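J.: the following block contains a protein sequence and its predicted model.
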Amino acid sequence: MKKLVLGFLVSLTFTACDIQIDSPFDLDGEKVYIIKEGAHESNRTPKPFDKKAMSFAAKFDKSAIYETQIEENQADINKLLGFSDCNNHHQDNSARFGWRWYNEQLEIHAYCYVNGNRTIKYITSVSLDQMNDYKIEIVDNKYVFTVNNTVRVEVNKNANCSGGINYMLFPYFGGDETAPHDISVTVHMD
């Protein structure tokens, strides 16, 4: 009887847990990242990155429309995907796509840290509920950002870095403020 009660309690404990995973929906190679209301990021497991390029398709839905509590924070850049570089922390050297809902459109930006200095460059605006292709490449000491194989932006990178152990960077909301409601983005890695 004790074993039966113990087994019941253990199963109750595990079924009562609300475990958040990086991708609650993973269909045909697509992942849906959800940044919960009041959070900066979705739960995720660190993942090493050892390539010179990253390409993926991503789709934002209407949850990407938001209004910040403090008006000037509306100009803050949220992050989509990217990678750290030079065997450093991502706020030292990294490249990733940024995004924001600004002036009634979804803007896409290059968002980089080079030797601890942040650089942000507007790339283009994209439509909601539409898959778009994104690519970041390291070419001749530059991060080269491309959206839909047509719009291209370059940012100089640390020329003295020798690579090393880097890691992927996942969706993040903010700036200063956390997500005002659940925000989801669908990603298909190439």
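T.: Cool, the structure landed.

J.: CA only for contacts and neighbour counts going forward, please
T.: Will do.

J.: I'd say Ala39 and Ala179 touch.
T.: Yes - between Ala39 and Ala179 a contact is recorded at 5.7 Å, counting by C-alpha atoms under 8 Å.

J.: list the contacts for the residue nearest the centre of the chain?
T.: Geometric centre of the chain, nearest residue: Pro171, 2.3 Å, by C-alpha atoms, centre = their mean. Contacts for Pro171 (C-alpha atoms under 8 Å, 6 or more residues apart in numbering) come out as Tyr33, Ile35, Glu41, Ser42, Asn78, Lys79, Leu80, Leu81.

J.: what's the burial count for the first one?
T.: Think Tyr33. 25 (other C-alpha atoms under 10 Å).

J.: for my notes, confirm it occurs in a helix.
T.: No - going by DSSP: H, G, I helix; E, B strand; the rest coil, the assignment for Tyr33 is strand, not a helix.

J.: I'd like the distance between it and Val151.
T.: Distance of Tyr33 to Val151, computed by C-alpha to C-alpha, to the nearest Å: 25 Å.

J.: structure B:
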Amino acid sequence: MRYFILLTVLGLIGLDGCKVPSGKPDDPTAPVTTVYKIKAGGNYADHNDFSYTAKTTLSFSAIFDSSAVYTNKIPENQHDINKLYGFSDCNVQHNTSSARFGWNWRDKALRIYAYCYRNGERVSEELGTVELNKPADYQISIVGGNYVFTFKGKETIIARGCNIVQSNQRYRLYPYFGGDEPAPHDIIISITEK
């Protein structure tokens, strides 16, 4: 509840696109919430600084507000999957090998997907829906030759394109709108990596 109130206050005073400690301010290990903004007419979120991670598990929570409701100009593009958060893999570019969660607004619901590139081939699977303005937990783990996506307590397994486990060459993949069309209006997503 405290988390939701903090984000509501930030939204009211216009502090979108910022980083806010989620725990005690003097605790350097406390998770940090980053409020990402994808500007109208753009694809990339702010705060998308290039950063490597050696983690084999990425756990986070995310909150979408009403800005996640949109209508594409071309109706079939409503099925395009926007990107939420994840990482590249196998010491290659993310459009060759990566794992992340995706999302779109379709049929009056915010739908969540497992979204991967495996040897350059796009693989996705719908995982469920989330409510606006409520936090949901997400986790991607590398387990041998698979990605294990955990959403709403259910695990979904998608094969990787390699078996490399120890690597510091994974880089984070941040919120991105598209598909074929840019964001029709500003979109705000709050993510707290755990």
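T.: Yes, it's here. These figures come from a predicted structure and were not determined experimentally.

J.: mind checking what the residue nearest to the centre of the first structure lines up with in the second structure?
T.: Aligned by TM-score structural alignment, Pro171 of the first structure pairs with Pro175 of the second structure.

J.: helix, strand or coil for the residue lying closest to its match once chain neighbours are set aside?
T.: Nearest non-adjacent residue to Pro175 of the second structure, counting by C-alpha to C-alpha, 6 or more residues apart in numbering: Leu84, 4.5 Å away. With three-state DSSP as the basis, Leu84 of the second structure sits in strand.

J.: Leu84 of the second structure is in contact with Ala99, isn't it?
T.: No - contact criterion C-alpha under 8 Å: Leu84 of the second structure and Ala99 do not qualify, at 10.5 Å.

J.: of those two, who's got more company?
T.: Ala99 (29 against 22).

J.: what's the helix or strand for that one?
T.: Using DSSP states H and E, Ala99 of the second structure sits within strand 97-106.

J.: picking that back up, mutual contacts of Ala39 and Ala179 of the first structure, please.
T.: By C-alpha under 8 Å, 6+ apart, the residues touching both Ala39 of the first structure and Ala179 are Phe173.

J.: which one's more surrounded, these two?
T.: Each of Ala39 of the first structure and Ala179 has its neighbours counted (other C-alpha under 10 Å); Ala179 has more, 23 against 19.

J.: any idea how far Glu67 of the first structure is from the more buried one?
T.: 10 Å.

J.: same question for Asn117 of the first structure.
T.: Taking C-alpha to C-alpha as the measure, Asn117 of the first structure falls 27 Å from Glu67 of the first structure.

J.: who are the contact partners of the corresponding residue of the second structure for Asn78 of the first structure?
T.: In the second structure, the residue matched to Asn78 of the first structure (TM-score structural alignment) is Asn82. By C-alpha under 8 Å, 6+ apart, Asn82 of the second structure lies in contact with Gly102, Trp103, Asn104, Pro175, Tyr176, Phe177, Gly178, Gly179.
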